[in-house]
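1. show me how the following folds:
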Amino acid sequence: MIEESVVRETEVSGSGLLRPNREDARQPVAPRSRKAGNAAFIPKCIADKKYTLAAAALVTALIIAVIALAVKKPDSCLPCPPPVDAACPDDWVGYRGKCYYISEDERNWTSSEKFCSSTGASLTVIDTKRDLDFLVNFTHTYHYWIGLSRETGQAWRWPNGTEFENQFEVRGEGNCAYIDRKGLSSSRCTTPNNFLCSQEDACARRKKQTTARRNAL
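-> Next up is the predicted model:
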């Protein structure tokens, strides 16, 4: 009986029909196709996130740029693109919102003023000590008519009729003023001298026009 039992057990074992272990049967087998699908999905997801972050960064940068331009303080005077709208004409010198023409020929005071008027300017008006010092540097040993004149016994006036405020000393007893390396002097208006014309530069004129339009509103 014992041998028969052993033989049966051997036959069953040899047939390969032994039942699997219960613990092994309980363990689920993961489908291979799902693993392969996850492996392909993960890189695509990462790539999509990169594109999304890049787009968000670009939009943020554009918004910041727009805000910066909106709050930027406007320039008091826009740049003047040469040569169409240059600040000063050719052969004129620009300084502190004015353009100066320094003549090489000599004329009397009246003829000098007429020449300046023909260019849209006038004989030079000097507003500050700083402007006076700047012009003195151009005089050297020459005398240059400026826009200051007077009737005998009357006050000095500029070409536009504004009365001179005596902020500078005018030497001499003449009725027309000129500038030299020492400052301001005067002589007879018929004396031939070089002369200085001046006018506002393009930026100063544009600023004045803008202010006038705003005040008119």
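
2. alpha carbons only for contacts and neighbour counts from here, please
-> Fine.

3. relative to residue 203, how far out is the spatially most central residue of the chain?
-> Centroid-nearest residue in the chain, with C-alpha atoms, centre = their mean: residue 75, separated by 7.0 Å. Residue 75 is 11 Å from residue 203, where distance means C-alpha to C-alpha, to the nearest Å.

4. name the next helix or strand downstream of the longest helix along the chain, please.
-> Ranked by residue count and defined by DSSP state H, the top helix of the chain is helix 32-71. Sequence-wise, the next helix or strand downstream of helix 32-71 (DSSP states H and E) is strand 93-95.

5. other SSEs contacting that next one?
-> Under the contact criterion of 3 or more C-alpha pairs under 8 Å, 6 or more residues apart in numbering; DSSP states H and E, strand 93-95 touches strand 98-102.

6. give me that answer again for 10 Å
-> strand 98-102, helix 129-136, strand 194-200 (3 or more C-alpha pairs under 10 Å, 6 or more residues apart in numbering; DSSP states H and E).

7. distance to residue 207 added to these, as JSON lines?
-> Conversion of those to JSON lines gives the following (distance: least, C-alpha to C-alpha, whole Å):
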{"stretch": "strand 98-102", "distance to residue 207": "13"}
{"stretch": "helix 129-136", "distance to residue 207": "20"}
{"stretch": "strand 194-200", "distance to residue 207": "11"}
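
8. highest mean neighbour count out of these?
-> When the helices and strands packed on strand 93-95 are scored by mean count of other C-alpha atoms under 10 Å, the highest mean neighbour count falls to strand 194-200 (a mean of 25).

9. now the helix or strand following that one, how far from the chain's geometric center?
-> Next helix or strand after strand 194-200 toward the C-terminus (DSSP H and E): helix 202-216. Between the centre of helix 202-216 and the centre of its chain there are 19 Å (C-alpha atoms, centre = their mean, to the nearest Å).

10. what residues of helix 202-216 count as buried?
-> 202-205 (16 or more other C-alpha atoms under 10 Å).

11. could you also give me the structure for this second sequence? I'd like to compare it with the first:
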Amino acid sequence: MKAAKDEEASMGMLETDFTTPDCLQEVEIDKKLQEICLRIVYPESPAKLYCSYALNIILTAAVIALSVALSVRTEKPVISTLGPCYPTCPSGWIGLGNKCFHFSEDMRNWTFSQTSCMALGAQLAQFDSLEELNFLKRYVGNSFSWIDLQRESTQHPWKWTDNTEYNNLVPVEGEEKHAYLTGSGISSSRDYLKRHWVCSKSNSSTSQYSGPSSF
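-> Sure, this is the predicted structure:
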């Protein structure tokens, strides 16, 4: 019905334009025919336009929501992995647990070695576990280094200089009164012999560190 009405209207328009000159009349007829053809071929109602706009808005919102969901899904939580805790030790010292150790380059007798450690706010090395002992042995290597153990005689127990009795975690070899450490264990010696020494002191301030440094 709409197409028929459009055709009738167009015919009426054509009839009213016959009074114009021929060339202008033909141009006007062509324009009006084009308008009529467009209305017939592409009839658009306001309802269809509104539906098209609504559909475009819904599709756009869906694409945005999908993009946000994918970006959130691909983000992985950052897990911080920290290394073991080592004490914050002064320069030239090596840390293990809550202790700092200093390995001397000089060689002196037991008494001088203890005095040297005390001047640094420490004492000759003490160890509380096999872990600490093995750590010290590894760094001492083939050298002989004084440690804190001493005794009054072969009939007396080994003690640290704070008078705490040694728990014989590892036996001390020999018959002398002062102990020194080697890469293979603990031995005793006369205190006047010149050897390297190891100082130790506690330090409760710890930080994340990749491992002990070399000395």
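
12. contacts only, for residue 102 of structure 1.
-> 91-93, 124, 135, 138-139, 144, 194-198 (C-alpha atoms under 10 Å, 6 or more residues apart in numbering).

13. hmm, which of these are common to structure 2?
-> With both residues aligned by TM-score structural alignment, their matches' C-alpha atoms under 10 Å, the contacts of those that structure 2 also has are 91-93, 124, 135, 138-139, 144, 194-198.

14. what's the closest of these to residue 31 of structure 1?
-> Of all these, the one sitting nearest residue 31 of structure 1 is residue 93; the distance, using C-alpha to C-alpha, is 88.4 Å.

15. ok so, going back, wait, which of the buried residues of helix 202-216 of structure 1 is closest to residue 70 of structure 1?
-> For the buried residues of helix 202-216 of structure 1, the nearest to residue 70 of structure 1 is residue 203 (23.1 Å; C-alpha to C-alpha).

16. what span of structure 1 lines up against the one helix or strand residue 146 of structure 2 maps to?
-> Secondary structure from DSSP H and E places residue 146 of structure 2 in strand 145-150. Using TM-score structural alignment, strand 145-150 of structure 2 lines up with residues 144-149 of structure 1.

17. the matching stretch: how far from the chain's middle?
-> 37 Å.

18. that stretch vs structure 2 - mean distance after superposition?
-> In this overlay with structure 2, the average offset of stretch 144-149 of structure 1 from its partner residues is 0.7 Å by mean C-alpha distance after the TM-score superposition for structure 1.

19. dump the kept ones among the contacts of residue 102 of structure 1 to JSON lines, plus distance to residue 165 of structure 1.
-> Below are these laid out as JSON lines (distance: C-alpha to C-alpha, whole Å):
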{"residue": "91", "distance to residue 165 of structure 1": "31"}
{"residue": "92", "distance to residue 165 of structure 1": "27"}
{"residue": "93", "distance to residue 165 of structure 1": "26"}
{"residue": "124", "distance to residue 165 of structure 1": "15"}
{"residue": "135", "distance to residue 165 of structure 1": "19"}
{"residue": "138", "distance to residue 165 of structure 1": "24"}
{"residue": "139", "distance to residue 165 of structure 1": "23"}
{"residue": "144", "distance to residue 165 of structure 1": "20"}
{"residue": "194", "distance to residue 165 of structure 1": "24"}
{"residue": "195", "distance to residue 165 of structure 1": "22"}
{"residue": "196", "distance to residue 165 of structure 1": "20"}
{"residue": "197", "distance to residue 165 of structure 1": "20"}
{"residue": "198", "distance to residue 165 of structure 1": "19"}
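
20. what does residue 157 of structure 1 align to in structure 2?
-> That one, residue 157 of structure 1, aligns with residue 159 by TM-score structural alignment.

21. now do that match against residue 178 of structure 2, distance only.
-> 10 Å.

22. what do you get for residue 128 of structure 2?
-> Taking C-alpha to C-alpha, one finds residue 128 of structure 2 at 18 Å from residue 178 of structure 2.

23. the two: which is more packed in?
-> residue 178 (25 against 10; other C-alpha atoms under 10 Å).

24. quick one, what contacts the aligned residue in structure 1 for the more buried one?
-> In structure 1, the residue equivalent to residue 178 of structure 2 is residue 176, according to TM-score structural alignment. Residue 176 of structure 1 makes contacts with 108-110, 145-151, 156-157, 170, 185-191, as judged by C-alpha under 10 Å, 6+ apart.

25. if I look at residue 93 of structure 1, how far off is residue 198 of structure 1?
-> Applying C-alpha to C-alpha, the value for residue 93 of structure 1 to residue 198 of structure 1 is 9 Å.

26. any common contacting residues for the two?
-> Common neighbours of residue 93 of structure 1 and residue 198, using C-alpha under 10 Å, 6+ apart, are 99-102.

27. and those, which is closest to residue 25 of structure 1?
-> So of those, ranked by how close each gets to residue 25 of structure 1 (C-alpha to C-alpha), first place is residue 99, at 102.1 Å.
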